[in-house]
Each structure stands twice: as structure tokens, then as C-alpha cells.
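>>> Below are the sequence and a predicted model for it; my questions follow.
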Amino acid sequence: MPAASTEPAREGRLDGVANVAAAVSPELSARDQGVDTMDPEVWAEMMRINVIGTGLVIRESLPALVAAGGGSIVNVSSLAAWQREEWLTAYASSKIALHALTRHTAHTWGKKNIRVNAVAPGVVLTENVRTGMPPEILQTLLEKTALPHLAEPEYLASMIVFLLSAEAGWITGQILSVDGGVTMHE
């Protein structure tokens, strides 16, 4: 007869959640200009997807995370939250709101052993970015980056996996820049 395991059962339980939703369709982004030309429908859609959608996933995940004895939630924000561009105003506003949601949830649920963090990536060279962004824009973004290249999707994925892992067990309520040094803030 095999020895009984002292490890808790891992099947059927939730240990971590990665919220990777973002309203980035070209049509919506093209309509997301400055506050002086604000389109309330664009703002509502940005908030619905980027903040409310993330909040709903968190809400639905909390009972399972508590039942598992704790866990980790990682929200994906954007360096746009810290930038002062004249466009993507609703997108940037929704991502800074996501920072508040992240910190609120970390504070409120920390005593239940639930860690909540966010990553704020710069431009990630997804297939859509590679094929849809003009080369001159990519070049401009590269010039703002401290490193000699833009991000591959694996860079962001690695940070998310780390924050979901036990190795990040003392990190909560943080917004971590994964942007090649574009924002470099304290």
C-alpha cells in the first residue's frame, strides 16, 4: 500500500488567476482621443472590459481562492496608466483604475492569504502588434526603451508566472513595470 501523501490535494482547486483582458481593438482605440473630444461610449466600453470585467473575475474567484487557503491574482495593466499621451485617454484611465482595484483587493483579502498584484507592460510584440503597428511607431517606441529591443510575449508571461508562484509569496499590492525601462519610477 502506498504511503499517504502529506501534500494537500491540488485537483479541483483554484490557486491563481491571471486577468489579461484589454480593450485594444483598432476601432475602439481610434475613437479614444483626448478628454476634450471624449466619447462616453468609448469610456464606458474601456471601463466595462478593463475594470468591471476584471473585477467580476476577481469576485467570482475569491470563494475558490479562500477555500484553497489562499492564492494569487495578477492583473495586467499597461504603462499607459503612467504616460501622459494626448490619446488613449480612456484606456489609460481604465488601467490606472485597475491599479486601485488591485491595491484595494490586496488590502482587503490579504488576511485570507490572497495576494493581488498587477504588471504594467510596455509594448509587447504580439502578432497583432507585429502586423498592425506601423514600423515608424515601433521605432519610436524602441527609442523610448532603455533596452535595445521591445518585449516578446514570453517576458510578460514569465513575470505573471512568477507572481502567481510561491516564490512571490511576500509580494502583494504592487504594480510592477515590465516595460524595458520606459517608465523608470520609484
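Ah, there it is.
>>> only C-alpha atoms for contact and neighbour calcs from this point on.
Noted.
>>> just checking, next helix/strand downstream of the helix or strand hosting residue 108?
Applying DSSP states H and E as the criterion places residue 108 in helix 89-109. Next in sequence after helix 89-109, counting helices and strands by DSSP H and E, comes strand 114-121.
>>> tell me what that next one is packed against?
Judged by 3 or more Cα pairs under 8 Å, 6 or more residues apart in numbering; DSSP states H and E, strand 114-121 is in contact with strand 71-76, helix 89-109, helix 153-164, strand 175-178.
>>> could you redo the last one with a cut-off of 10 Å?
On a contact count with 3 or more Cα pairs under 10 Å, 6 or more residues apart in numbering; DSSP states H and E, strand 114-121 meets strand 16-19, helix 53-67, strand 71-76, helix 89-109, helix 153-164, strand 175-178.
>>> and those as JSON lines, adding mean neighbour count?
Shown next, in JSON lines, are those (neighbours: other Cα atoms under 10 Å):
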{"stretch": "strand 16-19", "mean neighbour count": "20"}
{"stretch": "helix 53-67", "mean neighbour count": "16"}
{"stretch": "strand 71-76", "mean neighbour count": "26"}
{"stretch": "helix 89-109", "mean neighbour count": "21"}
{"stretch": "helix 153-164", "mean neighbour count": "17"}
{"stretch": "strand 175-178", "mean neighbour count": "20"}
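>>> now for the ones you listed, which one comes closest to residue 27?
Residue 27 lies closest, by Cα to Cα, to one member of the helices and strands packed on strand 114-121: helix 89-109, at 12.9 Å.
>>> residues near residue 40, how many?
Here the number of neighbours of residue 40 (other Cα atoms under 10 Å) works out to 12.
>>> now residue 27
Residues lying near residue 27 (other Cα under 10 Å) number 9.
>>> Next one for the comparison:
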Amino acid sequence: MGDKGRFDEWEARLWERLAGLLPTTEDAGSFRDSREIGEQEAGIWFLLERLTALELPVDETTAAEIEVLAEHWGERASVHHRIDACARDRDRAASVRLVPDSEAVPGDARAAGITAGPVARMTVVPWIECTHCPSVLSRAHAEDAPGLPGYLAARYLVSRPDRDVPDIYATTDLLHAFESVLTCG
């Protein structure tokens, strides 16, 4: 099965689990319906609106999963503040967490150990980190204009404590990159 098929399966399972966070069958049904009719972006907005309005807690891993889902659908930058505003369930152990905005400082890919190729000229932003080891999934952005990183990630990088150079993933491999941090490689 190709990467698209793997992502679709992961998304379907995640979508169902996220629907289970909503307190009413009406809310859960509206959320499910948005995916069925191909309006995933609207579904993500609806989910986050209900989670924040009702102050429903999500654990750190679920927040990261929602952010990956939003990234895939091109909505991450638009909904990041809503994901960040969700109440957190501190009682559930998390395997990953979103890098806090105060620590998500953009840097040069060369400083991350990438010295050749187009990725070496990109801006790298730490995004999701493992809670068990120092592995980090970062978004790498090409410049839209001199000194301004692009809106969407052009690659994903996973840095690990046992490697000098991060693993580089294409945008179509977002799920692989996320899973590698989720499972500590």
C-alpha cells in the first residue's frame, strides 16, 4: 500500500478517535460528516471550536496528531493557536508533544547538520518532540522571499540523538516522519 493509502487509513482511525472526544452524537456526527463529504479542513476547524468552547481536554499526543492532520490539509498555521488553546489532559502519558512556541525558534538547516542540497538553504522550525528522548520532528521551509520562510513546509526533518544529520522526509512522507518520532525511531 502506498503512502497515500497509509495516510488515509491513519486519518480514518484518527478521525474516529477524535469524534469520540466530542460529547454529543450530534457533534461527533457533524465532525464525521465533514470527512465523508471531503471537507476535512472544515472538520478540523469544527473539532477545535468544540474542544476549546467546551474546554474538553486532550493529551499532548492527541494535540500533536491534530496538528499533523492540520498540516496535511494545509491548515496548521491557521489552527495552531486553537490547538495550543485546547485544555490539556495531564493525567494521560504522552509519547510526543508539540514544541512550545517559545522554543520553536527557526534556524538554518546547515546548523542542523545539512550542508548540501536544496534543504541546506531552508529554514528549520522545531515542531514535535519525543517525550522519552531528544528526537525532534521539524518543518523545513524554503524561502518565499529573501529572509521569509514559506508558509508550507517543503520537507520534514527528524533529528535523533544518535545521528549527526537528521533524516529528511518529503512532504508526502509526513506520516512516516511523525511515526518515527512517535515510536522513538
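It's in. Everything numeric here is computed off the predicted structure, so don't read it as measured data.
>>> Work out the TM-score between the chains.
Here the TM-score for the pair of chains, by TM-score structural alignment, normalised by the length of structure 2, is 0.24; 73 aligned residues with a Cα RMSD of 5.1 Å.
>>> Check which helices and strands the strand of greatest length in structure 2 sits against.
Longest strand of structure 2, by residue count under DSSP state E: strand 123-130. Strand 123-130 of structure 2 sits against helix 60-72, strand 96-98, strand 107-108, strand 136-141, strand 148-149, strand 155-159, helix 174-182, with contacts defined as 3+ Cα pairs under 10 Å, 6+ apart.
>>> could those go into JSON lines alongside mean neighbour count and distance to residue 29 of structure 2?
Converted to JSON lines, these look like this (neighbours: other Cα atoms under 10 Å; distance: least, Cα to Cα, whole Å):
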{"stretch": "helix 60-72", "mean neighbour count": "21", "distance to residue 29 of structure 2": "18"}
{"stretch": "strand 96-98", "mean neighbour count": "23", "distance to residue 29 of structure 2": "28"}
{"stretch": "strand 107-108", "mean neighbour count": "16", "distance to residue 29 of structure 2": "42"}
{"stretch": "strand 136-141", "mean neighbour count": "27", "distance to residue 29 of structure 2": "32"}
{"stretch": "strand 148-149", "mean neighbour count": "14", "distance to residue 29 of structure 2": "38"}
{"stretch": "strand 155-159", "mean neighbour count": "24", "distance to residue 29 of structure 2": "33"}
{"stretch": "helix 174-182", "mean neighbour count": "21", "distance to residue 29 of structure 2": "26"}
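>>> how about TSV for the ones you listed, with distance to residue 6 of structure 2 added?
As requested, those are exported to TSV (distance: least, Cα to Cα, whole Å):
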stretch	distance to residue 6 of structure 2
helix 60-72	13
strand 96-98	20
strand 107-108	31
strand 136-141	19
strand 148-149	29
strand 155-159	18
helix 174-182	8
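>>> For residue 168 of structure 2, find the nearest of these.
In terms of Cα to Cα, the element of those nearest to residue 168 of structure 2 is strand 155-159, at 4.7 Å.
>>> how about whichever helix or strand comes after that closest one: buried residues?
For strand 155-159 of structure 2, the succeeding helix or strand toward the C-terminus, using DSSP H and E, is strand 167-170. Within strand 167-170 of structure 2, the residues scored as buried using 16 or more other Cα atoms under 10 Å are 168-169.
>>> try stretch 13-20 of structure 2
In stretch 13-20 of structure 2, counting by 16+ other Cα under 10 Å, buried: 14-15, 18-19.
>>> Identify the residues contacting the lengthiest helix in structure 2?
In terms of residue count, the longest helix belonging to structure 2 (DSSP state H) is helix 3-19. Residues from elsewhere that reach helix 3-19 of structure 2 (Cα atoms under 10 Å, 6 or more residues apart in numbering): 2, 20, 25, 27-32, 35, 40, 43-44, 47, 58, 62, 65-66, 68-69, 72, 172-176.
>>> rerun that using 8 Å as the cut-off
27-29, 31-32, 47, 65, 69, 172-173, 175 (Cα atoms under 8 Å, 6 or more residues apart in numbering).
>>> Buried among these? Need that as a selection in PyMOL.
Buried members of those, defined by 16+ other Cα under 10 Å, are picked up in PyMOL with:
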select buried, resi 27+28+31+32+47+65+69+173+175
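>>> Could you save the contacts of helix 3-19 of structure 2 as CSV and add columns showing distance to residue 80 of structure 2?
Converted to CSV, those look like this (distance: Cα to Cα, whole Å):
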residue, distance to residue 80 of structure 2
27, 21
28, 21
29, 24
31, 19
32, 21
47, 13
65, 12
69, 11
172, 21
173, 21
175, 18
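>>> quick one: the longest helix of structure 2 to helix 60-72, angle?
Here the directions of helix 3-19 of structure 2 and helix 60-72 differ by 130 degrees (axes from the mean of the first three to the mean of the last three Cα atoms, to 10 degrees).
>>> Cheers, nothing more for now.
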